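Colleague: sequence plus the predicted model coming up.
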Amino acid sequence: MNVNWQGVYPAVTTQYHDDMSVNLEATQHMVDSLIKEGVDGIIVLGTVGENCSHTQEEKKAILIAVKEVVAGRVPLISGVAETTTQFAIDYSKMCEQLGIDGLMVLPGMVYRSTEAEAIAHYQQIARQCGLPIMIYNNPVTYGVDVSIDGMRILAEEPNIVAVKEATEDTRRVSELFAAFGDRFIVFGGVDDIALESLMLGCTGWISGLTNVFPQESVAIYKLAREGRFQEALEIWRWFLPLLRLDTIPTLVQCIKFCEQLAGRGSEVTRAPRMPLVGSERERVEQLYNQAMATRIDLAKFNLD
């Protein structure tokens, strides 16, 4: 497949009303703002989008609403996070019918798969859906690592075109390129090692904190791609305390709280996620306020 996925792809949040119902208008507004501020693609209904907190009817409504506002300006990829392989196939076919551009497929939810089971899961989805697929490899969160040998099996599926590498081990990025050359598009998938991943050759960055600071994220990517690493480091070091929020269990609440502080969205999440309270809430607010107080003027980097 000839798929050109590169750049900064925020894993966008899903916005809710105070009664926990999906706020499609606010979700559309948030996505539109991100595109206007320069992101290169949109990941909807990933972990940050609280995929597993929605009914299938809600997921379909979210996909339709986001596709409408994206309007072909950037690639639109949907997370696939279902409890069984058949449910994932059904969902993937729905995405294909709705005209979504691609899929970011997670292993089966709830049940912790072996590597062989995860590979079979990905194979079956790929063989029954025509969309390009990105493998989301996140052993820290989902308990299964698709190894280089596993990716060698998946390389036989022509529509598996990319991997979101989130092992937290940057050596895996180099191992993927050493084993497969340019067979897979490789995205960095952990916010606080994103710059290192870009330096090692990743063609993109899938990010949670980009929802809060999209222009800084895009600037880091552009500078890294141009080899202007010293300049990228200035923004990176400013951003890093916030980026670390992407690696903790409450990442969704942290990101949505920062969105609220920035006037970009609401912190409301669906149970079992609960709002941040006490010292954790205070710490996130302090990190956000510190970032705002020391925010870098991006104009000095002369980026297009």
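Modeller: Now that the structure is in, tell me what you want to look at.
Colleague: from here on, contacts and neighbour counts on C-alpha atoms
Modeller: Fine.
Colleague: strands of this structure, residue ranges please.
Modeller: Applying DSSP state E to the chain gives strands spanning 7-10, 42-44, 76-80, 102-105, 133-137, 160-165, 185-188, 204-207.
Colleague: ok, structure two:
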Amino acid sequence: MNFGQVVTAMVTPFDNKQNVDLNKTTTLIEHLIHKGSDAIVVSGTTGESPTLTKEEKLTLFEHCVKVVNGRVPVIAGTGSNNTSESIALTKEAEKLGVDAIMLVTPYYNKPSQRMLYEHFKVIAQETSLPVMPYNVPGRTAVNMQAETTIALSKIDNIVAVKEASGNLEQITKIIAETDAGFKVYSGDDSLTLPIVAVGGDGIVSVSSHIIGEEMQEMVTAYKNGNIVEAARIHQEILPVIQGMFSAPSPSPVKAALQLIGVDVGSVRQPILPLTEEELAYVSSLVKQTS
């Protein structure tokens, strides 16, 4: 399974009553594919997965598979801090035709490295789909160490990792000590170029909703040996990336999408819409990209 180099962690569009809006989802998918997304993650953190019901997630998976129609891989966010529930959701997602699954490290219950390994192993054994674990200690209170990821990479259908530890030493070790076919993606937009520079494959991105083409150009430039050009693009887009995380995600990126004419609605509590001051800041950045 080739996920490409810019994967978008898609927001979940809502209507004005906070229900999942499938028509807006269709429009968003077309926007993302047009703007350079090589794959999309549905119902990840950026998709406000903690506030989505199981039924809403399954509806989104089914709808996205239908709309995408094989043009890019659809990666379903089926992970949680409950192993048996993750297995059940993964099995249902597989029946709906998704191309792969993303599994976040279990949050709140703070498992050991041995427990992390067994969690991912048992879920992977229950599906034939490619699996991408997602290490994000800033949100889960647990860091999956390089040795654990390396061990998991030896399981046939664990084919990639989304690494949002921000630890370049850890990420470099994973890249160095896994087989060439195992893909390592940055989980931090601002570290896309540094991680590609140490041998990573690309980014699972929030900012690509707005600057997907620029991120594609940056990664392609680096891989083609145009290092100065890649650095220039990185420097140019970094303020936009920072703006997308200037308030709890996905509030800034949803606001930015509205500003460029892609209506995805608002956010669900506990996340709140941007304040007027925050919106003015995001607006100033979006204007620079147009």
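Modeller: The structure has been received and is ready for your questions. As the structure is a computational prediction, the values presented were derived from the model and not from experiment.
Colleague: is it possible to get JSON lines of the strands of structure 1 that adds mean neighbour count and distance to Gly263 of structure 1?
Modeller: Formatted as JSON lines, these follow (neighbours: other Cα atoms under 10 Å; distance: least, Cα to Cα, whole Å):
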{"stretch": "strand 7-10", "mean neighbour count": "26", "distance to Gly263 of structure 1": "17"}
{"stretch": "strand 42-44", "mean neighbour count": "26", "distance to Gly263 of structure 1": "20"}
{"stretch": "strand 76-80", "mean neighbour count": "26", "distance to Gly263 of structure 1": "24"}
{"stretch": "strand 102-105", "mean neighbour count": "26", "distance to Gly263 of structure 1": "28"}
{"stretch": "strand 133-137", "mean neighbour count": "25", "distance to Gly263 of structure 1": "30"}
{"stretch": "strand 160-165", "mean neighbour count": "24", "distance to Gly263 of structure 1": "29"}
{"stretch": "strand 185-188", "mean neighbour count": "27", "distance to Gly263 of structure 1": "27"}
{"stretch": "strand 204-207", "mean neighbour count": "26", "distance to Gly263 of structure 1": "19"}
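Colleague: reformat those as TSV; add distance to Cys254 of structure 1.
Modeller: Putting the strands of structure 1 into TSV (distance: least, Cα to Cα, whole Å) gives the following:
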stretch	distance to Cys254 of structure 1
strand 7-10	15
strand 42-44	18
strand 76-80	20
strand 102-105	22
strand 133-137	21
strand 160-165	22
strand 185-188	20
strand 204-207	13
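Colleague: minimum distance to Asn51 of structure 1: which of these has it?
Modeller: Nearest to Asn51 of structure 1 among these is strand 76-80 (7.3 Å), distances taken as Cα to Cα.
Colleague: what stretch of structure 2 does that closest one fall on?
Modeller: Aligned using TM-score structural alignment, strand 76-80 of structure 1 spans residues 74-78 in structure 2.
Colleague: corresponding residue for Ile241 of structure 2 in structure 1?
Modeller: Residue pairing (TM-score structural alignment): Ile241 of structure 2 is matched to Leu243 of structure 1.
Colleague: contacts only, for its match.
Modeller: Applying Cα atoms under 8 Å, 6 or more residues apart in numbering, one finds that Leu243 of structure 1 lies in contact with Asp191, Asp192, Leu209.
Colleague: same thing with Thr269 of structure 1?
Modeller: By Cα under 8 Å, 6+ apart, the neighbours of Thr269 of structure 1 are Tyr16, Met20, Val252, Gln253, Lys256, Pro275.
Colleague: the same query, at a cut-off of 7 Å, please.
Modeller: Gln253 (Cα atoms under 7 Å, 6 or more residues apart in numbering).
Colleague: how far away is the alignment partner in structure 2 of it from Ala255 of structure 2?
Modeller: Mapped onto structure 2 by TM-score structural alignment, Thr269 of structure 1 lines up with Val267. Using Cα to Cα, to the nearest Å, one gets 9 Å for the distance from Val267 of structure 2 to Ala255 of structure 2.
Colleague: then Glu92 of structure 2?
Modeller: Distance from Glu92 of structure 2 to Ala255 of structure 2, by Cα to Cα: 32 Å.
Colleague: more crowded one of the two?
Modeller: Ala255 (24 against 15; other Cα atoms under 10 Å).
Colleague: nearest spatial neighbour of the equivalent of that one over in structure 1, chain-adjacent residues omitted?
Modeller: Correspondence of Ala255 of structure 2 to structure 1, assessed by TM-score structural alignment: Phe257. If the residues on either side of it in the chain are set aside, Phe257 of structure 1 comes closest to Glu267, at 4.5 Å by Cα to Cα, 6 or more residues apart in numbering.
Colleague: let me see the contact set for that neighbour.
Modeller: Applying Cα under 7 Å, 6+ apart, the residues near Glu267 of structure 1 are Gln253, Lys256, Phe257, Gln260.
Colleague: among the residues you listed, which one is most surrounded by other residues?
Modeller: Most surrounded of the contacts of Glu267 of structure 1: other Cα under 10 Å gives Lys256, at 28 neighbours.
Colleague: state the distance from that one to Ile77 of structure 1.
Modeller: Distance from Lys256 of structure 1 to Ile77 of structure 1, by Cα to Cα: 20 Å.
Colleague: what comes up buried for stretch 139-154 of structure 1?
Modeller: Tyr142, Val144, Asp145, Val146, Met151, Leu154 (16 or more other Cα atoms under 10 Å).
Colleague: what lies in contact with it?
Modeller: Residues from elsewhere that reach stretch 139-154 of structure 1, judged by Cα under 7 Å, 6+ apart: Arg112, Ser113, Thr114, Glu115, Ile119, Gln123, Asn137, Asn138, Ile160, Thr167, Leu176.
Colleague: returning to what we had before: how near is the match of Ile241 of structure 2 to Ile235 of structure 1?
Modeller: Taken as Cα to Cα, the span from Leu243 of structure 1 to Ile235 of structure 1 is 12 Å.
Colleague: and what of Asp40 of structure 1?
Modeller: Taken as Cα to Cα, the span from Asp40 of structure 1 to Ile235 of structure 1 is 19 Å.
Colleague: next one: Cys258 of structure 1
Modeller: From Cys258 of structure 1 across to Ile235 of structure 1, the span is 18 Å (Cα to Cα).
Colleague: ok, longest helix in structure 2?
Modeller: The single longest helix within structure 2, with elements called by DSSP state H, is helix 227-244.
Colleague: distance from that helix to structure 1 after superposition?
Modeller: Helix 227-244 of structure 2, aligned to structure 1 and superposed, deviates on average by 1.8 Å (mean Cα distance after the TM-score superposition for structure 1).
Colleague: same question for that helix: list its buried residues.
Modeller: Those would be Ile227, Glu229, Ala230, Ala231, Ile233, His234, Ile237, Val240, Ile241, Gly243, Met244, for helix 227-244 of structure 2 by 16+ other Cα under 10 Å.
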